[in-house]
Every structure is written in structure tokens, then in C-alpha cells.
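Enquirer: please find the sequence and the predicted model below.
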Amino acid sequence: MSGDGRESEGGEEEVRGARRIPGPRGAADDLDLASVPLPPLPPPGGTAPDEAVPEQSAPKPERDGPEPPAAEPVPGPGPGPEAADGGPEAGSGAEPIPGGPGPEAADGGPEARPPEPFVSSAPVGLPHQVLKALLGAWALSACSAEETAAVEDHLTGCAPCADEALRLRDAVGLLHTDGSLDLDPTLRTRVLDGCFGRRPARIPVPEWAAPYDAETARLDALLRDIGDSEWHAPVRLQWFEEERQVSRRTTVAGVIGHLMAVDGLLSAALGLDDPLDGGEASLDPTERTETYWSATRRPPTRAVREPWRAQSHELIRTASFAGRNIAETSVSYGAFALPLQDAALDRAFECWVHGGDIADAVDYPYPAPSAAHLHRMIDLAARMLPGALAGRRGAGLAGPAKDLVPAGALGRSLHLEIEGHGGGDWYIALDSPAAVGAPERAVAQVALDGVEFCRLVAGHISPVEAAAGQEGDREAIRDVLFAAASLSRL
């Protein structure tokens, strides 16, 4: 307020003849009581000590002219029936001055009523353990507004909880990734390569057995990741017989039993136990599978995984300890035979193909083998094509040979160009398995994707659907494509 008045001799302030009473401490301005007459003083001894009116020591200032009429008292609560002489309710009927002394004022003068404290909506006094337990919900933004305020207030003064809250917020960020949570299928190979680069294995896996080792490990990883009920998921196995595609229905567990029964041919060649228990078991892969399935009284379950995996481990371990001389050991398939190194590659190929069948049945991602391993699988199929073509020709399912080519001589050939993953160029002898295919005698060319060629060899697509590019002798192209499909079997 501006200072228009002057101080009186008694210490009170006079402004335009009106008396001013200082307001409560901290008030922005004094109260002007010019329009509100002071109530009459109570009779002696009639005022309660706690409600005493502050003593006014200065005389009332003189005014020129007649006395103004007394103002009407301000309506307010009057004295109650208890306001007898010296009663506690005695006093004026005037409305109390806002911010003035209340009943709690101590003797000796008016005391200012303290301002009301700010009331927060956050919980007050939560113990440390409760706030620590709320950190996880706070990191997930799952706390109420009151809990959030309490936790954040606590974090400003508690360093351990602040560190824990930061770690939890970082962890929450990992839960919102858009990437796939499936492991990289090449992770195992990269980890092993890194380990062997630092410390080579004392007895390494032979190079020719590496594809079988990798594909059995990949299939085992898939089997570990599926539930019990998925072992009974239906799987349809497909292959070609003569000119038509055939199929057989089984389960995931039945597929693993089939792989274990045919892998037993390699076990027998290495002097290991045959899973069919007996030396009278057939050498034909299809018959061995039918024998195993019929001998199983109940549908096979996930219990078949352990013996299959133990068998594959034993095959790899035995081949590793035996060294190089064992690679040429003959493995009989009944109607034909393969050296052990090619038989292991054949088993790796079938393990991958049936792994894909299982993955399709349980909706699981299952990519192709590494480029180096896929190239070797394609090479094995290309080397088997001249024999398969000769067999179909003997059965009257392929055109006759057009050249009489002695063993080791150059004969007509088909240029098989495999593109993409694991690709390369092969020249397939057309007239004799003993002939040598060469670019200068190529009469036709077929271009195929590497994975598509393997699907053709596995009997999963027909020869008509396979070729992406064809050029040259149409009969030779047809004979080779159908011979590739005839390599498939159960």
C-alpha cells in the first residue's frame, strides 16, 4: 500500500481519520476498517482471555463536525446462551476478520494462522521395500499416478533403487523389439568355428561327415523347441515311383523313427548296434522303415529323440576316431551301395529334407543348409544321375542311348546349371554311366535354383514344375529331370 498517512504518537497509523489494524504476518496489505465499526468493548471481566481484543492505546482521533451515526452491526453469530458474565462465548456479534487471530492464539496478542499446507496426491510414508517392489511396475508404466509420484520422488534420493530402475527400463526396451526371437540357424556353426579357431579339436570331425553333423544338430534343435503335442502332428512324406508322385502319412515322431532306422545302415557298416535289433533286418530303406513302424505297438512319442540323437553322435564319434581309411567303407542300401563318405552325405540330405517336412507340420522356420554343404549334396545327386538314367532306360522309362561310348570316353552330356545358393555347373553323361560328360559334347542345358533342384531330387516337386530354363535336346532334358526325381525314396 502507498503511505498517505502518518504515525500517531501512540504508534498507530492514521489514514484519512480511519484507524488501521495491521493484518496477519505475511499478509500483502493491512485491513481497512473504516466501513466496519468496532464492536463495543465488553464489560469488565466479561471477555475470555483467549478472545481478547488487542488493546488500543491511542485515543480516537478528533473529527470536525457532528459525530456520524453509529453503523449497524455486521450480522454475525451473536453470543449464545452460555455468554453470561465472564462466559466463554462473550464478545461481539461481528463476523471474525479473515486471517485474524483464531481461538488458538496465545495470550499476549494476535497470532497469525499458518497457511494451510499443500496436500500431495502421492502416497505418503511408503517404506523403502514397498517402493523397491514397485520398480518393475514403474518401468512398465503400470503404476497409478500416485504410485508413480512416490517412486520418482524416492529415486531422487536412493542411488541403489535409481540404478535398478535404469536397468529395468533398459530391459523393458528389449520387450518391444520388432525382430524375430528365433535364433540364427548359422549360430551353432559360427560358434564352433570360433571355438575351433582358438583351439582346434583334438580329434576333428572328418570333412566328409561335417554336413551330417550339422544337419542332425539343426534337426535336434528344432525337436527341442516343439511341445509334446506337436510330436503327434501329421507329416506327409512324398517321393516319386516310376512316373508318379506318391506319399505316406505319419507323425513327427514317426519321421524320427524313419531316420533312425535308415541310419542303422551306417551303424551296421561301422560295426555299431543296429536299432532294429537283429542281423535279419532288411537293407532296403523302405522295408526297414516299415519294419520299425510295425514293431512299434504304440505311436512313437518324443521318447524316440534320445536314441536317434545318441545314434548320430556315435556315428560321428566313430568316424572321427577311425580316420581317413574309413571314408571308403561300403554301405549297402540293398539295391545299390555307397561309400561311407557319400552315405553320410546322403543321410545329411535326407535329414534336411525331413527336417523341412517337420517344420512345415509345426509351422517352424527352417532354412536351407549352408552353401558349402548344399553344394556337396547337389554334387552327390549329379554324380548319381547317370546311373539313375541308365536304370530308367533299362526299365523302358527313358529314351535309348544314341552313342556307344566306351568307359572313360567323352559322350553326349547335359549341362546342369545350378544357380544361387550352393550353385555350380555339372555335365551329366547321357548314354552311359561310365562315360565322361564334357562341355564340348553338351546337347542340352537346364538351369535350376539350388534348393529347387534338391526338392526335385527329394520328390517334393514334379519334373514338369522344376526347370526354370531349358535349351537343346528336349528328350534329353525330360530324361534327366525324371531321373533326378527317381532318386527320391521314402
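Expert: The structure has been received and is ready for your questions. If you're wondering where the values come from, they're calculated on a predicted model, not measured in any experiment.

Enquirer: could you use CA atoms for every contact and neighbour count after this?
Expert: Noted.

Enquirer: any idea how far stretch 309-316 is from the middle of the chain?
Expert: Relative to its chain's centre, stretch 309-316 lies at 32 Å (CA atoms, centre = their mean, to the nearest Å).

Enquirer: equivalent analysis for stretch 458-471, please.
Expert: 38 Å.

Enquirer: now do that stretch: everything it contacts.
Expert: The contact list for stretch 458-471, computed with CA atoms under 8 Å, 6 or more residues apart in numbering, reads 238-240, 245, 350, 353, 444-449, 452-453, 455-456, 477-478, 481-482, 485-489.

Enquirer: can you do 6 Å?
Expert: 238, 239, 240, 444, 445, 446, 447, 448, 481, 482, 485, 488 (CA atoms under 6 Å, 6 or more residues apart in numbering).

Enquirer: the fifth one: neighbouring residues, count only.
Expert: Other residues near residue 445 come to 19 when the count uses other CA atoms under 10 Å.

Enquirer: the closest residue to it other than its chain neighbours: what secondary structure?
Expert: Spatial nearest neighbour of residue 445, chain neighbours left out: residue 415 (4.5 Å); criterion: CA to CA, 6 or more residues apart in numbering. Following DSSP: H, G, I helix; E, B strand; the rest coil, residue 415 is assigned to strand.

Enquirer: put this beside the first:
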Amino acid sequence: MDGGDDDREHDEVRGVPRIPAPRWAPDDLSPDAYRPALPHRGDAPDGAGHRSHQADSTEAEPGARRDADSEAEPGTQGDADAPGGRAAPGAGPAADAGPDGNPAAAEPDAGAGGGADGRRTHGVLKSLLGAWALSACSGEETEAVEEHLGECAPCAEEALRLREAVGLLHTDRDLDLDPLLRFQVLENCLGRRPARIPVPAWADAYDAETARLDALLRDIGESEWHAPVRLRWFEGERQVNRRTTVAGVIAHLMSVDGLVSAALGLDDPLGPAAPGLPAERTESFWGAADRPPTRRIREPWRDQSHTLIRTVSFAGRGASDLTVSYGSFALPMRDALLDRAFECWIHADDIADAVDYPYEPPSGAHLHRMIDLAARLLPAALADRRRAGLAGPARHLVTPGSPGRSLHLEVEGSGGGNWYIALDSPAAVGSADHAVAQVALDGVEFCRLVAGHVAPQDAAAGQDGDRDAIADVLFAAAALSRL
């Protein structure tokens, strides 16, 4: 059954254009179909004048070829043997039209892609579209292509697609992920569906900073693990430093984190006989290795941080009050993990400087808690310097819990706030009513001072009041730094 008409009507209703069936098939071609055409006897030697019907039929598109036996007029032949040596009807300039109806498109190449009149053919111009889209054509080629695009719709559409593809190759977007992306995604997910065993709020800064550092380490190359890094801190009145590598910094972080592991009853990566002071632990770890640390240190360090977070999450509220000993001083677990988060950020920034990697400070909430920890430790650090003869004597005897002379520490920017530092005794209470001096600093700059990366005399943006008290507090802040 012939359903051609019904199918056509059905396609037109659906809005789908019907593609006509081909008027020829490859099997119908004779061996002579691709045989070069010979010129008419009457043609000029230089090719001027009419071209034969046979030549026209070989250069036209295959779909436009007609069967000479079935469609030629009676008494005529579609070749040079027609009576009188005349070409078949339809031969001539109209039969030379190219696939787009452009007579120039079907002209034979002359020289390097040019037609008989010196213009480039359709095929040559189409082959230049890719180079044109990449702006790699010469001035002459660009002019020819753009002139052709105004005349040929298919080539204009193809050129538009190529230009859009080139635009995707030349993106100006920053492909580096935001270091806080993981934390933000987790925060959003947990806000919609809280974890069955959530990370305690006092441990989330350590969780975030170790994750950010791990993202940095994942991005750097093999050779960058051996990039030199200079660790800096203060001892007494001067800044000291120790040279290591990126891998050596991670080994240092893992060795000091081992103090927190031991306090939680976990295995110490340095063993049960390891030293108790952070600097001694680091030197012991560096010296015990057969060779300098490599990128293989990343996996045990990350496993250790995951274990710490998982352990304090399952331990419940009692874990926050466990004591972590640093040899010369001790901190409760909640402050110890905040201290480890601070050191993780500072050393991540050291690594980022060494490998030229962009790295942002912690979030405002975490930065505020780090500044608060340093402010709470300042009175004890000031007392230690006073006992060592490095700070002025206390001017007033203060009973424990009562207010005494104070310094107003004003921290600006993200994570900032106001703190009042007791000057005469760690047991005293700082208060605004007894403030004798004021210091204003940026939040990140204050943290760099506490880390020993900024000299005390260069740290304060604004000072007012007792100069001796200001100098004592700034040097005490730098004294909080250590290897």
C-alpha cells in the first residue's frame, strides 16, 4: 500500500518537514559517471565558451543528476554526440550553479583555490571557516570569508557555531574552587538534615581548617611538596626561623596533633616514648625519618585529623574538658583543638606562599574564636615574660577575681571585637573602667602577630595611652608563637 500522501500530510500536521527520497542510488551509477568529460569539438582550446552537458553532469551535486535515458527530450542525447554537435537542452550557464545556487561556487579551481575570475570557490571558503573562527586567517582570507558569509546561509550558520565553540575555549572564569566550598556545602546539608552524630561546635574550626589545607595539598604537584618553606616564631626579643619543605610542614602538624591524640587515648604517631614539647616532637619526627618527608605524609596526617574529629564527636560533652598537655603548659580539649585549627591555618598560609597558591583567612566566626583564645592567653604570657625580666613589673597588687589595670584591645575587621587584657596578674579581671591604654589592630594582622610572623613594633595600627603597657602586651602576643 502506498501511504506517501498520507505520510506527508501527517508530517505536515506535526510540523516536521518531509525529506524527499533520493532520485538516484549509488548502485545506479555507471563506470562512466566519474570519467573526465571531453570538450566539444567546437570549444576553444583555452576552455572558453560552452562546457559540455557531460562535464556539467559530473560536477553537479549527485542528488541533482538525472538519468539521460529517461528524462532527455526525444531525439536528443545528453552528450557530445547529439545531432549537429549541439549540447543537450538545459546545458549552459544555468547548469553551472553550485549547491547554494551561486554560480561562483561551481567554478573550477584556478591556482591556489581560485575560480576562473580569481575568486575563491565555495569549497575553499568553507574550509577556511575554522581558521576564521580562531582569527587565524590572513587579512585577504578574512575579507573573502566574510564576503562569502553574506551570500551563503549554510556557511554563515556554520561560522556562528564555530565562533560559539571558540568562545567556550577562551573563558575568563576562575577555575579554582573556593577553599570554603566544602564547609559551606556541609553546613547547608546539615542545616536541611542534621547529622546523627554532629561535630561539636568547639571542634568545627579544626574540622574546617584541616579540610581547607587538605584541598590545597590535593591541588599541588609532586615537585611542589619539596618547595622550601620557612617557619617563623619568636623567642625572647627576636624572631627565629627554621627551614623545611611543604612535606616537612605536614609532618610538623601531625607530630603536634599527636598530643591531642594521646589525650583522647588514641595512638601517638611518634610512639609512647615521644617528647612532650611541640618543638622537640617535631625535631624528633624529622630526624627519625630515613629520608625527608614526601607527599606520602598527607594520607596519615589526614587520617589522623579525621580520627580526632570522629572521636570527639562520639565522645560527647565530657571530651571538651579533657586536658591536653603541651609540656610547659596545658589546655582543655576545646581550646587545644582551636589552637590546632589556628596553627593549621597559619602553616597552610606558609605553604600557599611557597607554592604561589591563593589562600583566604578562616571564616569570621572561627577567626573570632581564635582571637578570643589568644586574648585569654595574653595575661599568662605577660606574667611569664615578667618573671624572665622581659617585661615591666606589676604596678598594683590585685586580689584574684578583682579588676586591675587593663589594656583595651580593639580588633577590627572580620572576626573582630573588644577585649580587656589584665596587665598586673593573670588572676585579675580586665575591665573598661581600669583601661590605661588602647591598641587597635586588624584581625588577620593580630593573628599574624600571635603566630610570630609580624614584629611587635610593626603590628599596631593605632596606639593610645601607657606606652610601656602597650609594648609589653604586643611582645607577649608574639611570645605565644612557637614551632
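Expert: Noted; the coordinates are in hand. If you're wondering where the values come from, they're calculated on a predicted model, not measured in any experiment.

Enquirer: re earlier: tell me the residue in structure 2 aligned with the residue nearest to residue 445 of structure 1.
Expert: In structure 2, the residue paired with residue 415 of structure 1 is residue 408, using TM-score structural alignment.

Enquirer: what of residue 292 of structure 1?
Expert: When structure 2 is aligned by TM-score structural alignment, the residue opposite residue 292 of structure 1 is residue 285.

Enquirer: could you measure from its match over to residue 291 of structure 2?
Expert: Residue 285 of structure 2 sits 11 Å away from residue 291 of structure 2, going by CA to CA, to the nearest Å.

Enquirer: neighbour-wise, which of the two wins?
Expert: residue 285 (19 against 8).

Enquirer: name the element the more buried one belongs to?
Expert: Using DSSP states H and E, residue 285 of structure 2 sits in helix 278-288.

Enquirer: picking that back up, adding secondary structure and distance to residue 429 of structure 1, write the contacts of stretch 458-471 of structure 1 out as a markdown table.
Expert: A markdown table is the format used below for the contacts of stretch 458-471 of structure 1 (DSSP: H, G, I helix; E, B strand; the rest coil; distance: CA to CA, whole Å):
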| residue | secondary structure | distance to residue 429 of structure 1 |
| --- | --- | --- |
| 238 | strand | 27 |
| 239 | strand | 24 |
| 240 | strand | 22 |
| 444 | strand | 11 |
| 445 | strand | 12 |
| 446 | strand | 14 |
| 447 | strand | 16 |
| 448 | strand | 18 |
| 481 | helix | 13 |
| 482 | helix | 15 |
| 485 | helix | 17 |
| 488 | coil | 20 |
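
Enquirer: now, among those residues, which is nearest to residue 430 of structure 1?
Expert: residue 444 (10.3 Å; CA to CA).

Enquirer: wait, the closest one sits on residue 414?
Expert: Yes - at 5.0 Å, residue 444 of structure 1 counts as touching residue 414 under the criterion of CA atoms under 6 Å.

Enquirer: for residue 195 of structure 2, grab the count of nearby residues.
Expert: Residue 195 of structure 2 - counted by other CA under 10 Å - has 10 other residues nearby.

Enquirer: tell me the secondary structure for the alignment partner in structure 1 of it?
Expert: Using TM-score structural alignment as the criterion, residue 195 of structure 2 maps onto residue 201 of structure 1. Assigned by three-state DSSP, the conformation of residue 201 of structure 1 is coil.

Enquirer: residue 209 of structure 1 versus residue 201 of structure 1, what's the distance?
Expert: Taking CA to CA, one finds residue 201 of structure 1 at 15 Å from residue 209 of structure 1.

Enquirer: what's the spacing between the nearest residue to residue 400 of structure 2 once chain neighbours are set aside and residue 129 of structure 2?
Expert: Spatial nearest neighbour of residue 400 of structure 2, excluding adjacent residues (CA to CA, 6+ apart): residue 427 at 4.8 Å. Distance from residue 427 of structure 2 to residue 129 of structure 2, counting by CA to CA: 80 Å.

Enquirer: trace residue 313 of structure 2 over to structure 1, please.
Expert: By TM-score structural alignment, residue 313 of structure 2 lines up with residue 320.

Enquirer: which ones are touching its match?
Expert: 205, 206.

Enquirer: also the one 10 residues further on?
Expert: By CA under 6 Å, 6+ apart, the residues touching residue 330 of structure 1 are 338, 339, 340.

Enquirer: quick one: the second one from residue 487 of structure 1, how far?
Expert: Distance of residue 339 of structure 1 to residue 487 of structure 1, given as CA to CA: 17 Å.
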